[in-house]
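Visitor: Return a 3D structure for these sequence lines:
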Amino acid sequence: MSFGWNRRLVRQIYLDEAGTSANDTHAVVAGPVVHADDVLIPLQTHIHSLVEEFIPKEDHNSFGVFHMTDLWNNGKYFKDKSVWTWEKKKPIIDALTDIPRHFKLPIVMQFIERSSFVEEHPELKAGDVDLAITAIAFSACEMVAESLMRSVYQDEIAQIIAEDNDHTRKLIKEAHNSFRDPRKWADNEMGTDIFPFRHIQNGVLFAAKGESPALQVADMCAFFIRGHLRGQRNSDQYYNKLKPWMCVFPKGEAEYFPSLRPSYPFGPLVMVYGE
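Guide: Below is the predicted model:
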């Protein structure tokens, strides 16, 4: 008896969040879609090689992960600005933001605008707003991922791996399990067939960035998409490196450059956010 297992390849979708503080204009969830068999191990090896290339040898064992907030803002390991000048940090940022192109990784993303959500829900306290918009952005990003699987990887299944975060884990798990449960969508009145998920299987796996190096790519994606949304033009050169690999764009933005189409043949799923 053949179950066709040899044809059910697996994509691992790594998601991380950015914009969870009250000062942020948007909550963003984003990350790469990684072929588990062909790409995952080379990607992990590549990230480890960046540590060997850019971090002093005496710190290799103690260095944690490439966390873009720390790298960009001289935090934690990179806090000494006299050592970690912009000239020294830039090659690291260049290498990290080149990963989607190098490994041809689609990037799924979605976001929630904080001010619009607060206007709709004035009864919520600041902490509840942070929790809600992050969980909603995560759910919306999963919907993009399911749409990508249906459109492009129709004979494959997907596993979601997320940054382990205490404050949103429960809501994310509840929503994710609901999206996969056919019983909850028997009388679907939402006007969409995205539920129940067909390609995204199993529960969400939660991991630390050190345990799952691809989450460092997700962290980088979420960081620069959030920076773009809040108008940080000094980081747009890096957002523009990610844009050709993004499946959806913020509202009003033009599609990816046609010259890159051969490397990303399926293009974005929708042209603008919300349409």
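Visitor: switch to C-alpha atoms for all contacts and neighbour counts from now on
Guide: Will do.
Visitor: list the helices and strands whatever helix or strand Gln237 lives in packs on?
Guide: With elements delineated by DSSP states H and E, Gln237 resides in helix 236-242, which encompasses its position. With contacts defined as 3 or more CA pairs under 8 Å, 6 or more residues apart in numbering; DSSP states H and E, the secondary structure elements packing on helix 236-242 are helix 86-97, helix 99-103, helix 214-229.
Visitor: how long is stretch 18-33 end to end?
Guide: Its start and end residues considered, stretch 18-33 measures 18 Å (CA to CA, to the nearest Å).
Visitor: before we move on, back to that, would you reformat the helices and strands packed on helix 236-242 as a markdown table and include distance to Ser178 and mean neighbour count?
Guide: As requested, those are exported to a markdown table (distance: least, CA to CA, whole Å; neighbours: other CA atoms under 10 Å):
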| stretch | distance to Ser178 | mean neighbour count |
| --- | --- | --- |
| helix 86-97 | 34 | 15 |
| helix 99-103 | 30 | 17 |
| helix 214-229 | 24 | 26 |
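Visitor: I have a second one here; can you model it like the first so I can compare?
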Amino acid sequence: MSAATGHSHDPVTPYAFDNDAPHADELLGSLGEMCDEYTTARLDRLGVAEGARCLEVGAGAGTIAAWLADRVGPQGEVIATDVKPQHVRPHPRLTVMRHNVAVDPMPAGSFDLIHARAVLQHLPQRREVLARLAGSLAPGGVLLVEELEARWAGAVLDTPDPRAHEVFAAYEDGIRAVLRANGNDPYWGRQVHAAMAASGLTRVETEAWQRSWHGGTGVGLLAHFGSRELAPQLVQAGMAAEELRLLAGISLDPRVVMLGIPLLSTSGVRAE
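Guide: Down below sits the predicted model:
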């Protein structure tokens, strides 16, 4: 999750979340816990060869960038970019770059793989950015764009507190309003397939992924820390303070079981 400048409402990079926030590291960690097992399996199936040159856009905590760096070996290279990259852990084959994909020039050269997760949906220029990423691929290179859908209503599968269903329905309404106010398109993930095809990529494929999590893990932590960071905006969007208090507790309750919010994963290949 490339979380950067939302609190200043920068019209260029209006992310709702902020890597400088007190719990940003925990929020990014929960995103990785929820999604990394799928993302790495998807990348493995797409193929990451030794010696490959890779670009990780909006690297967040850097977990996927580090996985790529392990895969490409000593002859490969991975560049990890973020507007605020301070949470990316060092790795001997990882170059970390402060970079705004919406306005800054792309890193020089062409890439065998470019990956962006929960980034483009936050950008008003998302289609233009996707086209630029596609144009930065080497012949035969792969672009993988993954986006989350803020579907919290109906996510609760099992709970000792029946109020959980209503609280997470209210959270979906609130967070969607906050995201839209910051330029996020909650349905962008379903438009990536057509956007990749329009940019000239071939063999475009989309997959969707979810699994269940107990409170205090994965999606529960994502809700807990996300709602804490966005609490003022969520209240402004109509959530009651009592609903936020309930959500904070329910999301950590190990007796609660929740379905992770959907991750839509779309890949395309540049023609050789």
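Visitor: After superposition, what's the TM-score here?
Guide: Aligned and superposed, the two chains score 0.30 in TM-score terms (TM-score structural alignment, normalised by the length of structure 2); 137 aligned residues with a CA RMSD of 6.0 Å.
Visitor: re the thing from before, of the helices and strands packed on helix 236-242 of structure 1, which is nearest Val144 of structure 1?
Guide: If you check each of those against Val144 of structure 1 by CA to CA, helix 214-229 wins as the nearest, at 14.9 Å.
Visitor: Okay, angle between that closest one and helix 86-97 too, please.
Guide: Per axes from the mean of the first three to the mean of the last three CA atoms, to 10 degrees, the angle that helix 214-229 of structure 1 makes with helix 86-97 is 110 degrees.
Visitor: mind listing the helices for structure 2?
Guide: Using DSSP state H, the helices of structure 2 run over 24-46, 63-72, 126-135, 163-181, 192-198, 218-229, 231-236, 241-250.
Visitor: looking at the ones you listed, which is closest to Arg98 of structure 2?
Guide: When the helices of structure 2 are ranked by proximity to Arg98 of structure 2 (CA to CA), helix 63-72 comes first, at 14.3 Å.
Visitor: which helices and strands sit right next to the closest one?
Guide: Identification of packing neighbours for helix 63-72 of structure 2 by 3+ CA pairs under 8 Å, 6+ apart yields helix 24-46, strand 53-57, strand 77-82, strand 94-98.
Visitor: want to throw the ones you listed into JSON lines with distance to Glu242 of structure 2 and mean neighbour count?
Guide: Written out in JSON lines, the entries for the helices and strands packed on helix 63-72 of structure 2 read as follows (distance: least, CA to CA, whole Å; neighbours: other CA under 10 Å):
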{"stretch": "helix 24-46", "distance to Glu242 of structure 2": "22", "mean neighbour count": "18"}
{"stretch": "strand 53-57", "distance to Glu242 of structure 2": "37", "mean neighbour count": "26"}
{"stretch": "strand 77-82", "distance to Glu242 of structure 2": "35", "mean neighbour count": "26"}
{"stretch": "strand 94-98", "distance to Glu242 of structure 2": "39", "mean neighbour count": "18"}
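Visitor: between those, which gets nearest to Leu244 of structure 2?
Guide: Closest approach to Leu244 of structure 2 among the helices and strands packed on helix 63-72 of structure 2 (CA to CA): helix 24-46, 16.5 Å.
Visitor: before we move on, the earlier item: would you format the helices of structure 2 as CSV with distance to Leu263 of structure 2 included?
Guide: Formatted as CSV, the entries for these read as follows, by distance: least, CA to CA, whole Å:
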stretch, distance to Leu263 of structure 2
helix 24-46, 8
helix 63-72, 15
helix 126-135, 17
helix 163-181, 16
helix 192-198, 12
helix 218-229, 12
helix 231-236, 23
helix 241-250, 22
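Visitor: Any idea which of the helices and strands packed on helix 236-242 of structure 1 gets closest to Ala18 of structure 1?
Guide: Evaluated with CA to CA, those place helix 214-229 nearest to Ala18 of structure 1, the distance being 5.6 Å.
Visitor: Tell me which other helices or strands that closest one touches.
Guide: Judged by 3+ CA pairs under 8 Å, 6+ apart, helix 214-229 of structure 1 is in contact with strand 10-18, strand 26-35, helix 40-54, helix 68-73, helix 86-97, helix 236-242.
Visitor: Compute the inter-axis angle for it and strand 26-35.
Guide: Taking the same axes, to 10 degrees, one finds helix 214-229 of structure 1 and strand 26-35 inclined to each other by 140 degrees.
Visitor: Pull out the buried positions in the helix holding Gln237 of structure 1.
Guide: For helix 236-242 of structure 1, burial by neighbour count (16 or more other CA atoms under 10 Å) applies to 236, 238-239, 241-242.
Visitor: May I ask which two of the residues you listed are separated the most?
Guide: Spatially, the most separated pair among the buried residues of helix 236-242 of structure 1 is Asp236 and Leu242, at 9.7 Å (CA to CA).
Visitor: that older thread, and the buried residues of helix 236-242 of structure 1, which is closest to Val10 of structure 1?
Guide: Sorting these by how near they are to Val10 of structure 1, with CA to CA, puts Leu242 at the top with 22.9 Å.
Visitor: moving C-terminal of whichever helix in structure 1 runs longest, what's the next helix or strand?
Guide: When structure 1 is parsed with DSSP H, its longest helix is helix 126-151. Note on helix 126-151 of structure 1: by DSSP H and E, the next helix or strand toward the C-terminus is strand 157-163.
Visitor: quick check: angle from the following helix or strand past that next one to strand 157-163?
Guide: Per DSSP H and E, the first helix or strand lying C-terminal to strand 157-163 of structure 1 is helix 169-180. Comparing the axes of helix 169-180 of structure 1 and strand 157-163 via the same axes, to 10 degrees yields an angle of 170 degrees.
Visitor: Quick check: buried residues in helix 169-180 of structure 1?
Guide: When neighbours are counted by 16+ other CA under 10 Å, the buried residues of helix 169-180 of structure 1 are found to be 169, 171-173, 176, 178-180.
Visitor: of the helices and strands packed on helix 214-229 of structure 1, which approaches Glu119 of structure 1 most closely?
Guide: Ranking these by proximity to Glu119 of structure 1 (CA to CA) places strand 26-35 first, at 13.7 Å.
Visitor: just checking, what packs against that closest one?
Guide: The elements that strand 26-35 of structure 1 packs onto, with contact taken as 3+ CA pairs under 8 Å, 6+ apart, are strand 10-18, strand 107-113, helix 126-151, helix 214-229.
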